[in-house]
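S.K.: sequence first, then the predicted structure:
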Amino acid sequence: MTGPYLYDEGPEALHTGTPRRRNGLILAVFGATLAVGVGMVVALPLVKGSGDEQAREAVGVFTAALAAGDTETAGDLLCEAERDRADAEGRTAEELAVAYAPAGGAGSGGEVTGVEPGELDGKDARQVGVRWDDGSESTLLVVLEDGPRVCGTTSGD
């Protein structure tokens, strides 16, 4: 460039120093992201509870719903396979849920007596023992399927 300059020395380059690398900032951002991700994975079981706790809670809600005659809630807690079985038998999920109670009736409540590890079709499951109001006992199978779901029962005395 030629011409009159504001200063006698002429135009100066805007960046005259040697460039500095700022890898530390990038590494800090990635490190913080990794730390948050690991923290969330570790904290998730603390928030949601273990598989045993989730199974115990789901069966508690299921039996309380049956005791209150709330068959809609009990039916919503059934797994997809049980819903399909109800459809195949020409019943609703609510009607199938009522069949889980002793003597097949709503209004029967129960108490969770224990949780054992189990398996259903190669998937991790929990076997939850229930003592019903009439004194009978059964085991409900709970699988994690979009949340804990009741997916079968065995009766015993």
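M.R.: Yep, that arrived.
S.K.: C-alpha from now on. contacts and neighbour counts both.
M.R.: Fine.
S.K.: tell me, how many residues neighbour Asn23?
M.R.: As a burial measure, Asn23 scores 8 neighbours (other CA atoms under 10 Å).
S.K.: before we go on, here's another structure to hold up against the first:
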Amino acid sequence: MSSTQGPYLYDDGPAPLHTGTPRRANGLLLWIFGGTAAFAVLMVVLTLVLKGTGEEQAQEVTGVFLAALAQDDTETAHQLLCQDERIRLSPEEVAGAYLGEGAGDVGTTREVDGERRVTVEWSDGATSELAVIGEDGPRICGVTQAR
């Protein structure tokens, strides 16, 4: 690369590229970091709005599970089970292990040891609790027998 040498349009040589005092760009950094933080908060809020809380998801998956069993759709019900339960039960065994007498209505949800317990009230008055865990989405993973 060759250095620039004469003749110049003006006698004083080329002008320096940066003539002023350098400015600090703190405003730009604040906007970038603030925007990132605001975006993260927005994503969390949108996730809760679109997918619902853990309690709502547990009740939803329980309702779908019971509806599938009520329509004898054991394949769908089997897919809603956690991995351990899918290994333990075949699709044909799911109804016998999880259904009570008559139709089941989804009741309240409570959290126990990191899993959600959804109360199911059967038409004969008995209740069961289905355990719902987070395993690639909410999954049914156990039942306490009707009381």
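M.R.: Structure's in. What do you need? This one's a predicted model, so the numbers in the text were calculated from it and none came from an experiment.
S.K.: so the aligned residue in the first structure for Ile32 of the second structure, which of the three states?
M.R.: Taking TM-score structural alignment as the criterion, the aligned counterpart of Ile32 of the second structure in the first structure is Val29. Three states are possible here, and by DSSP: H, G, I helix; E, B strand; the rest coil the one that applies to Val29 of the first structure is helix.
S.K.: ditto for the one 4 residues further on
M.R.: Using three-state DSSP as the criterion, the local structure at Thr33 of the first structure reads helix.
S.K.: all helices for the first structure, in order.
M.R.: Using DSSP state H, the helices of the first structure run over 23-48, 51-67, 71-76, 80-88, 93-99.
S.K.: tell me which of these sits nearest to Thr139 of the first structure.
M.R.: Shortest distance between Thr139 of the first structure and those, using CA to CA, is found for helix 51-67: 10.1 Å.
S.K.: quick check: buried residues in the closest one?
M.R.: Of the residues in helix 51-67 of the first structure, those buried by neighbour count under the rule 16 or more other CA atoms under 10 Å are 51-52, 54-56, 58-67.
S.K.: residue range for it in the second structure?
M.R.: So in the second structure, the equivalent range for helix 51-67 of the first structure is 54-70, judged by TM-score structural alignment.
S.K.: for that stretch, give me the average deviation versus the first structure.
M.R.: Average distance, stretch 54-70 of the second structure versus aligned residues of the first structure after superposition (mean CA distance after the TM-score superposition for the first structure): 0.9 Å.
S.K.: got JSON lines for the helices of the first structure, with distance to Trp132 of the first structure too?
M.R.: Shown next, in JSON lines, are those (distance: least, CA to CA, whole Å):
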{"stretch": "helix 23-48", "distance to Trp132 of the first structure": "27"}
{"stretch": "helix 51-67", "distance to Trp132 of the first structure": "9"}
{"stretch": "helix 71-76", "distance to Trp132 of the first structure": "15"}
{"stretch": "helix 80-88", "distance to Trp132 of the first structure": "21"}
{"stretch": "helix 93-99", "distance to Trp132 of the first structure": "13"}
